[in-house]
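Enquirer: Structure, please.
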Amino acid sequence: MTQQPDTLTDTLTTALDYAAHGWRVFPLLPGSKRPATPNHRAADCDGTDAWCRTGHAGWEQRATNRPDWITRAWSSNPAYGVGIACGPSRLVVVDLDTHKPGSEIPEPWHRFGITTGEDVLDHLAGAHGGTITPTYTVQTVSGGTHLYYTAPDTTRRFANTAGKIGWLIDTRAHGGYVAAPPTTIGTSAYTVVDDRPPAPLPLFLLDLLTRDHQSAARASQDRSQDGSVHPARPMRPGGSGEPVRDQSAYVERVFEIAINGDAPRGVAGLLDADEGGRNAALYVAAATVGKLVARGLIAEHVALDRLMDAAAGHIATGAYTPYEAESTILSGFRRAATRSAA
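Expert: As a prediction, this is how the structure comes out:
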C-alpha cells in the first residue's frame, strides 16, 4: 500500500497509488478536509458545471480511479489533499476518536476508565466474541485512528454512522469519505501507521452495523435496568416540551430550521442570508445545531460537514473562505456547549 510521501508534490503519486488499488479519490482544498469541488449546492446547480450536465454531481460522483482525471486534478494544484470516497471504493472505515478534555465521559466507559475509541472497540469486540482484525490503519490529525476494512460482498449499502456502534466510534461508507495521507491540516498530517492491505470487515462489526438498535434505544430512554438516570429526551424545536420519540426526525428538523429557516415562526435560515449578514447567519445556524452536538445527538464532525455543505454557496460567492466558515461553525458549537453547561 501507500507510504507517507515526503513532499506535497508527491500527493499526485499517492492519489494514483490509491486509484491503482481500486479506491475512488477526489481533491480536498489545501489545508482542509473539505472537497475542492463542487463549489455549489445541489439546489443552486444550473448545469453549467461540466460534471453537472446530466444532473448535479457531488464529491462522491466526482470521485474517480481514472489516472488521467487524477493527474489533471492534482497537476492543477499539488497542494490539494486527498479524499477517498468510501462507498464507491467498497470500504468501511471505522473512525476512532479520543475523549476531549472537559467533556463528559458516559457510562459504562467512565466506570471502566475508557477514554478512547480504540479501547471502546476493543471492549465491544470482547463482549461480542470478536477480534479487531489488523488492517490498513491511518492516524488522523486529531490523534484518532482510521481502520480501513473492505465492505462485505452483499447488496446491502452501508451508510455512515455516528456513535451507533459505541462512544467515540463513527463509520464511513456510502455517502461518506475520509481525508487520507498525505493530507495536511495546519502542522499535522494524516499518516499511515499500518500499511497492510485492508482486511474484510470483522463479523462482530458487521453484526453491530446491521443490527437494529432502535427498539432497544427507545426502551433504554424510558427505563433503566440499574436505576440510573434516564437519558434526556430531546424536545420539539418549537419548544412545546413534548418529548420526541424519533430522535433522527428531531435532528433533521433542527437542521431544516438552521439551514432553511421556519417562515411561519419568522425564523431565517442560513440560506436566506444576504450579503453582509452571511457570517452572522452561519454562526447562528452553528449555535442552533451545536445544541445537538452538546447533547450527544450527532457527532461534531458530521454536524460540521453538513453545515459546511450548506454554506458552500456562500463560500463560492466569496462571503468567507472554507477556513473562515469552519472557524465560525466551531465557534457556534462552542457557544452552544457553554450554554448547555450553564
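Enquirer: Going by C-alpha atoms from here, please, whenever you check contacts or count neighbours.
Expert: Noted.
Enquirer: Quickly find the element holding the residue nearest to the spatial centre of the chain.
Expert: With distances taken as CA atoms, centre = their mean, the residue of the chain nearest its centroid is Val302 (3.8 Å). If you go by DSSP states H and E, Val302 is part of helix 300-310.
Enquirer: how many other residues sit next to His99?
Expert: His99: 15 surrounding residues under other CA atoms under 10 Å.
Enquirer: I'd guessed it sits against Ile169; true?
Expert: No - using CA atoms under 8 Å, His99 is not in contact with Ile169; the gap is 10.9 Å.
Enquirer: Before we compare anything, build this one as well:
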Amino acid sequence: MNANLHQILLAVDCVTDRPLAVGAPILAAAGLYVFPIGGDKRPLVRWGSQATTDAGTIARWGRQWPDAGVAVACKPSGLLVVDLDVKHPPVNGRESWAELTAASGDPEAAPACLYDRTTLIRTRSGGLHLWFRDVEGIPGRDYLLPGIDVKASQGDCGGFVVAPPTPGYTVLAPKPPMRVPGWLQLILAHDDKPMRAPVQLPSKTNVAPPFLQPHPPAGGRAKPVNFLATLQDIPPGRQDNKGMGAATTLLENGYSPSDVAQWLWEIAEGWSTDGRPWTPRDVERWVRSGMSLITRRGAA
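Expert: Next comes the predicted model:
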C-alpha cells in the first residue's frame, strides 16, 4: 500500500467523469486491488479472483462499462474497513461506533471516534467507512454491533468496499490509514465486546402486539411462544441479525434479559449453521446489543 494513499484518494475524489476508467487506475497504482461495480453496488466481475492492479485490465473494463463505479478488495489491498451504516433507522452505525470507541479505554479513540486519525470516507447513504491498515489474520465481522460491519483480510476474499470516485463516495479525512487499534483487534479476534455496566431497561408502557402477548395468560410474564415460533426456521445467513433483532423486540416489550437469553438460547441450539455452532456468548451479545440500542433510543 502506498504511504501517500490519503493524498491519492484526494486526487481521485476530484474525478467527476468515468470513475472506473479515470479513477481506478490511480487507485491501482497506489496498490489497491480494484474492480468494477454497477449502480446497485453489485460486482460486474468475479471480484474475489479478478480484482487487480493491472492497468490493461482496468482500461478494458473502462471501455466495457463506461458508467461503472469502483470497488476495492480489502484483503489483497491490505485494508480493514469499518462500515458504519445509517440507512436503516433506528439502527445507526455511527452511534454504535461512538459507544464502542468510548468503551474501548483508548483515550485517543474518543471523543472523535478515530474520525480524525485515519482515512474516512462518506458513503452515498450518509454512512462512513474508516480505512485501517490490516493486520494479517484478523477476521471480519458482518455484524459487530447494530449498524457496524467490518471488512478484513481473513478468508478467501476479505470483503470489499465502494471507493471514490464512485458517485456519492467522498473523502472526509485525508489521513493515511492507521494500523488497526489493539482494542479492536482483540474484539475481532476473540468474538467479544467491551463489557458494559448494567443498564436499567425502560418500563413497558405500551400493550405488546398480539404475537408478543403472554401465552397462555398467567399472573406473571409468560413465555411468548407465538413470537418465538417465528424464529424456528431462520436460514444461516440471517440468524445473527434475527437473534439480535428478536432480543431487542423482547426487551422492549418488558421481558427480562435473563428470560430473553434463555429463550433465544433454546432457539439457537436448534438452528442449523454454515460454520461454527452458536454459543451462549453469541446469545449474550444479542441481549447486550438489544439493551444498548434501547438505552440509546431512551436517551434520544
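Enquirer: Report the TM-score for the pair.
Expert: The TM-score (TM-score structural alignment, normalised by the length of the second structure) is 0.58; 202 aligned residues with a CA RMSD of 3.5 Å.
Enquirer: can you give me the strands for the stretch 101-250 of the second structure?
Expert: Ranges of strands within the stretch 101-250 of the second structure are 119-122, 128-133, 141-145, 148-151, 160-163, 170-173, 178-179, based on DSSP state E, counting those that start in this stretch.
Enquirer: Kindly state which of those strands is positioned closest to Glu252 of the second structure.
Expert: The closest of the strands of the stretch 101-250 of the second structure to Glu252 of the second structure is strand 141-145. By CA to CA, the value is 17.7 Å.
Enquirer: What helices and strands are in contact with that closest one?
Expert: Judged by 3 or more CA pairs under 8 Å, 6 or more residues apart in numbering; DSSP states H and E, strand 141-145 of the second structure is in contact with strand 148-151.
Enquirer: Could you name the helices and strands sitting against the strand it packs on?
Expert: Under the contact definition 3+ CA pairs under 8 Å, 6+ apart, strand 148-151 of the second structure sits against strand 79-84, helix 93-103, strand 141-145.
Enquirer: Pick the most deeply packed of these.
Expert: Most buried of those, by mean neighbour count (mean count of other CA atoms under 10 Å): strand 79-84, with a mean of 27.
Enquirer: Arg245 of the first structure maps to what in the second structure?
Expert: Applying TM-score structural alignment, one finds that Arg245 of the first structure aligns to Glu269 in the second structure.
Enquirer: How many neighbouring residues does the closest residue to Pro243 of the first structure other than its chain neighbours have?
Expert: When the adjacent residues along the chain are set aside, Pro243 of the first structure lies closest to Met235, with 4.9 Å between them (CA to CA, 6 or more residues apart in numbering). Neighbours of Met235 of the first structure under the rule other CA under 10 Å: 15.
Enquirer: go on, Ser258 of the second structure?
Expert: Ser258 of the second structure: 10 surrounding residues under other CA under 10 Å.
Enquirer: returning to that earlier point: so which of the strands of the stretch 101-250 of the second structure gets nearest Asp192 of the second structure?
Expert: Closest among the strands of the stretch 101-250 of the second structure, using CA to CA: strand 141-145, at 9.2 Å.
Enquirer: mind listing what's buried in the helix holding Val302 of the first structure?
Expert: For helix 300-310 of the first structure, the neighbour count (16 or more other CA atoms under 10 Å) marks Glu300, Val302, Ala303, Leu304, Leu307, Met308, Asp309, Ala310 as buried.
Enquirer: can you give me the helices for the stretch 101-250 of the second structure?
Expert: Using DSSP state H, counting those that start in this stretch, the helices of the stretch 101-250 of the second structure run over residues 182-190, 225-229, 239-252.
Enquirer: Gly290 of the first structure: what secondary structure?
Expert: Classification of Gly290 of the first structure using DSSP: H, G, I helix; E, B strand; the rest coil returns helix.
Enquirer: And it? What does it align with in the second structure?
Expert: Counting by TM-score structural alignment, Gly290 of the first structure has no partner.
Enquirer: Please report the distance of the closest residue to Gly290 of the first structure other than its chain neighbours from Ala258 of the first structure.
Expert: Nearest residue to Gly290 of the first structure, sequence neighbours excluded (CA to CA, 6+ apart): Phe333, at 4.3 Å. To Ala258 of the first structure, Phe333 of the first structure is 13 Å away according to CA to CA, to the nearest Å.
Enquirer: which neighbours do these two share?
Expert: Counting by CA atoms under 8 Å, 6 or more residues apart in numbering, the residues touching both Phe333 of the first structure and Ala258 are Ala286, Val289.
Enquirer: Distance of Arg141 of the second structure relative to Gly159 of the second structure?
Expert: Distance, Arg141 of the second structure to Gly159 of the second structure, by CA to CA: 10 Å.
Enquirer: tell me, which helix in the first structure spans the most residues?
Expert: When the first structure is parsed with DSSP state H, its longest helix is helix 322-341.
Enquirer: related to what we said a few turns ago, now list whatever residues contact both of Arg141 and Gly159 of the second structure.
Expert: Lys151, Ala152.
Enquirer: Now do the buried residues in stretch 278-292 of the first structure.
Expert: Quick answer for stretch 278-292 of the first structure (16+ other CA under 10 Å): 278-279, 281-292.
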